[in-house]
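Engineer: everything below, folded, please.
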Amino acid sequence: MTEGNVNIQMRLTSVNEVSFMMSPGKITEEVLPENIKLGFSSQIQPEVENNKIALIFGIKYELEGDKVLECVYRFEFEVSGLAQFITIEDNDGITITYIMPHLISVAIGTMRGILVVKTAGTNLSKYPLPIIDPMQLTQTLSNP
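Structural biologist: Now for the predicted structure:
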């Protein structure tokens, strides 16, 4: 099966905050956007028998080695025929095909909106989450 002809039927069922930390006082008017380092984390929790999968997705902003923002949310999805996209290895490893970039794309877009609201009125509001390629991020998160 090639990626071009896979029919994926999925929906986002819930979004819940896991943790949020912000230190906007460390961001001054003189800080250049390229000086803020962006990091990501993710964890997958599949319930194959229920066609459900949770993505715990985090974003971190650092300035000169200091964490200035960390935001982690749990995104729950319902995916028709989830078993065809997931292989669970004997060593508890999980291989996910086709759907991961879609999950990441939804998480990034939702996080962008969350950060706009959470950072409103602070200096961090000048540093919105940039446009990110979900395919590239999926590969990066899969190969730490």
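
Engineer: from now on I want contacts and neighbour counts done on CA atoms only, so please keep to that.
Structural biologist: OK.

Engineer: look up how far Val6 lies from the residue nearest the centre of the chain.
Structural biologist: For the chain, the residue nearest the mean C-alpha position is Phe57 (3.7 Å; Cα atoms, centre = their mean). From Phe57 across to Val6, the span is 25 Å (Cα to Cα, to the nearest Å).

Engineer: ok, back up a step: ok, the residue nearest to the centre of the chain touching Ser42?
Structural biologist: Yes. Between Phe57 and Ser42 there is a contact at 4.5 Å, judged by Cα atoms under 8 Å.

Engineer: I'd like the structure of this one too, to check against the first:
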Amino acid sequence: MAGNKFAVKLSKVKTEEVSFREPEEKIAKSFNDDFLSVGFASYFGSDIDTNTVTVHLILNYDYGDEESGDLLRLLNYKGSFDFVFDNLKNYIDLKSNELLLPDHVLEKLLDISISTARGIIIVKTAGSFINRFYLPVFDPKTLLKGMQQEDSEQIV
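Structural biologist: Below is the predicted model:
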């Protein structure tokens, strides 16, 4: 597979949920960026009949201290991004239905999806308090490695 070439395109962007809330004025005035955390979850899906790989993303902005139980969810985003390949069946194990795309391709799909989600979040939160806190730049290689590690831990 190392020498195989293929064409891929982003074919569909679906925003399943974007919800955000304004913090109380007292919180907004004393807002400390150190207490803002970004949560990330993602997984890949595939459909051999349509030659589609889907990246599913869930992103959250939480503010406060989880240990004290004082945690405020400021943003919740769920979305999916469909990428169509010219011949996906060459990259799927038909017995296990496992996706066999090279890591650098999965990293690029993840990177494009996150960047697109960042733009969607900026537009959807325009004029709100949370809009001044852009989704950070993630390293897709590190994220993919973490996803693969979680998958292998679930198998054990």
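
Engineer: TM-score for this pair?
Structural biologist: The TM-score (TM-score structural alignment, normalised by the length of structure 1) is 0.82; 140 aligned residues with a Cα RMSD of 2.2 Å.

Engineer: before we move on, back to that, from Thr122 of structure 1, how far out is the residue nearest to the centre of structure 1?
Structural biologist: Phe57 of structure 1 is 23 Å from Thr122 of structure 1, by Cα to Cα.

Engineer: thinking again about what came up before, ok now do the residue nearest to the centre of structure 1, which residues does it touch?
Structural biologist: Each residue near Phe57 of structure 1 by Cα atoms under 8 Å, 6 or more residues apart in numbering is listed here: 40-43, 72-75, 107.

Engineer: let me see the contact set for Phe85 of structure 1.
Structural biologist: Counting by Cα under 8 Å, 6+ apart, Phe85 of structure 1 has contacts 96-99.

Engineer: still touching in structure 2? Go through the residues you listed.
Structural biologist: Retained in structure 2 (both residues aligned by TM-score structural alignment, their matches' Cα atoms under 8 Å) from the contacts of Phe85 of structure 1: 96-97.

Engineer: which among the contacts of Phe85 of structure 1 count as buried?
Structural biologist: The neighbour count (16 or more other Cα atoms under 10 Å) marks 96, 98-99 as buried among the contacts of Phe85 of structure 1.

Engineer: show me what secondary structure element comes after the longest strand seen in structure 2.
Structural biologist: The strand that spans the most residues within structure 2, counting by DSSP state E, is strand 70-85. On the C-terminal side of strand 70-85 of structure 2, the closest following helix or strand by DSSP states H and E is strand 92-93.

Engineer: who are the packing partners of that following strand?
Structural biologist: Counting contacts by 3 or more Cα pairs under 8 Å, 6 or more residues apart in numbering; DSSP states H and E, strand 92-93 of structure 2 packs against strand 98-99.

Engineer: what comes into contact with the strand it packs on?
Structural biologist: Strand 98-99 of structure 2 is contacted from outside by 46, 91-93, using Cα under 8 Å, 6+ apart.
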